[in-house]
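**Student:** below are the sequence and a predicted model; questions follow.
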Amino acid sequence: MGHGGDVIDELTTDHREVADYFGQFHRAPPGSHDRKRLLDRLTVELVRHSVAEEQHLYPAVREHLPNGGKIADKELADHAQVEQMLKELEGMEPRDPAFDPTVRALQREVIAHIHDEESTLFVRMRRDCGEDTLWDLGEKVRTAKKTSPTRPHPGTPSTPPANRLVDPGIGMVDRARDLLTGRGR
């Protein structure tokens, strides 16, 4: 899918890609290597998306929206839960009895988060942020995704400024590991 536009367009495109990966996962034969490959690809996309939101979207939510701090804190808590599930899945193989139920739980959590962002948060962002702000955030999110980690790292900072300092270094290590192992292709 094409990326570009303001932050809402960018993140909505990510959401569609994530939903597509879940669909591909469920169409792959249970216990197959294809399921692990698709979960790896899904993980890469979810982590990159989450890191970019944590670095740029949620600070803007705090700044521009009424009760923005409360909203951002809820979104960060959602991300922490998803990241923990991704970490659990990272150590599982497709034939593990807990693998498919954990992916289904992950999907429920992610789809609920997507629905909440698209039906509430993005509507409020369009209403309360200027067009220039939304376009600037879109560029920042795209840039952040290029250097962000590709694997879950629960316990690393999820708010600026610490995440903006730590994430690119972790991302470089993750991408080197991915290159060596072929993960995420």
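**Tutor:** Sure thing, it's come through. Numbers count the residues shown, from 1 in each chain.
**Student:** going forward, measure contacts between C-alpha atoms and count neighbours the same way
**Tutor:** OK.
**Student:** and R41, how many residues sit next to it?
**Tutor:** R41 is flanked by 17 other residues according to other CA atoms under 10 Å.
**Student:** in this structure, which spans are strands?
**Tutor:** Along the chain, counting by DSSP state E, no stretch forms strands.
**Student:** can you show me the helices along it?
**Tutor:** 7-27, 33-52, 58-64, 68-90, 99-116, 122-128, 131-147, 162-181 (DSSP state H).
**Student:** to H153, which of those lies closest?
**Tutor:** helix 68-90 (7.3 Å; CA to CA).
**Student:** if I look at the closest residue in space to D34 that isn't next to it in sequence, how far off is E90?
**Tutor:** Leaving aside its sequence neighbours, D34 sits nearest to A28 (CA to CA, 6 or more residues apart in numbering; 6.3 Å). Note on A28: its distance to E90, by CA to CA, to the nearest Å, is 18 Å.
**Student:** presented hereafter is structure B, for comparison with structure A:
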Amino acid sequence: MDALTFLRQDHKSVLGMLEVLKDAPTGPGAQASGLSTMVTNLIIAESQHEAIEQQLFWPAVRQAVENGDTLADTAIEQEQAGKELLQRLEDGKPGEPDYQEALQQFVVEAREHIAYEQDVVWPQVEAAMSREALESLGEKLEAAKKIAPTRPHPDTPPNPAVLNTMGMATAMVDHVRDAVSGRAADNPPDPQIH
């Protein structure tokens, strides 16, 4: 599958979650609502997605697209802000004011980021990269996602070299933590929302 088709599927899944979460319950009802499970699914999906983009997609954009550095820098700045919001969700509990604020802010910013990628970046990538290059990149993204971190790690530098080394160790720790805590069983990878 080519890179843009692969990323579009991820975006579709996340947009489905954002649609549900935009009207998330607040206050005491938030804890009983199952909000925590849905947000954990979002954290996992987004953490994996952003990690593989920063590891593989944005370096490809920098190399292939004429203004690729500017496009990638803007996107990575947005992604880093998103990771900080996801970390607030990871650290908080449904119903807490900071949790609810971070969730609503993430819903808005994630939609804006997805629109930026799809409307601004992808047409330029499609014009600059061959079908073969997009297919090859798609295969790499798909393989990387299976072993990507499942938590946001906003303090990890969004540098491909760092992500290829430290990011792999971090991802292994995430997967072990998920297995031990039961998070992996409660939140299966790639939740498909249609």
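**Tutor:** Done, it's in. As the structure is a prediction and not an experimental result, all values here were calculated from the model.
**Student:** tell me how far the residue nearest to D34 of the first structure lies from K36 of the first structure.
**Tutor:** Distance, A28 of the first structure to K36 of the first structure, by CA to CA: 10 Å.
**Student:** of those two, which one has the most company?
**Tutor:** K36 (23 against 14).
**Student:** OK, contacts around that one?
**Tutor:** 93-94 (CA atoms under 8 Å, 6 or more residues apart in numbering).
**Student:** what's the answer for the one 10 residues further on, then?
**Tutor:** Applying CA under 8 Å, 6+ apart, one finds that L46 of the first structure lies in contact with V18.
**Student:** of the helices of the first structure, which is nearest P154 of the first structure?
**Tutor:** helix 68-90 (6.3 Å).
**Student:** so L137 of the second structure is in contact with W58, correct?
**Tutor:** No. Contact criterion CA atoms under 8 Å: L137 of the second structure and W58 do not qualify, at 10.9 Å.
**Student:** neighbour-wise, which of these two wins?
**Tutor:** Legend: neighbour count by other CA under 10 Å for L137 of the second structure and W58, higher for W58 (23 against 20).
**Student:** so how far is L85 of the second structure from the most centrally placed residue in the second structure?
**Tutor:** For the second structure, the residue nearest the mean C-alpha position is E46 (2.3 Å; CA atoms, centre = their mean). E46 of the second structure is 11 Å from L85 of the second structure, where distance means CA to CA.
**Student:** try T70 of the second structure
**Tutor:** 23 Å.
**Student:** the two - which one has more neighbours?
**Tutor:** A count of neighbours by other CA under 10 Å puts L85 above the other of T70 of the second structure and L85, at 25 against 13.
**Student:** contacts only, for the nearest residue to the more buried one once chain neighbours are set aside.
**Tutor:** Spatially, and ignoring its direct neighbours in sequence, L85 of the second structure is nearest to A102 (5.4 Å; CA to CA, 6+ apart). A102 of the second structure sits next to 85-86, 88-89 when contact means CA under 8 Å, 6+ apart.
**Student:** 10 Å instead?
**Tutor:** Contact analysis of A102 of the second structure by CA atoms under 10 Å, 6 or more residues apart in numbering lists 82, 84-89, 92.
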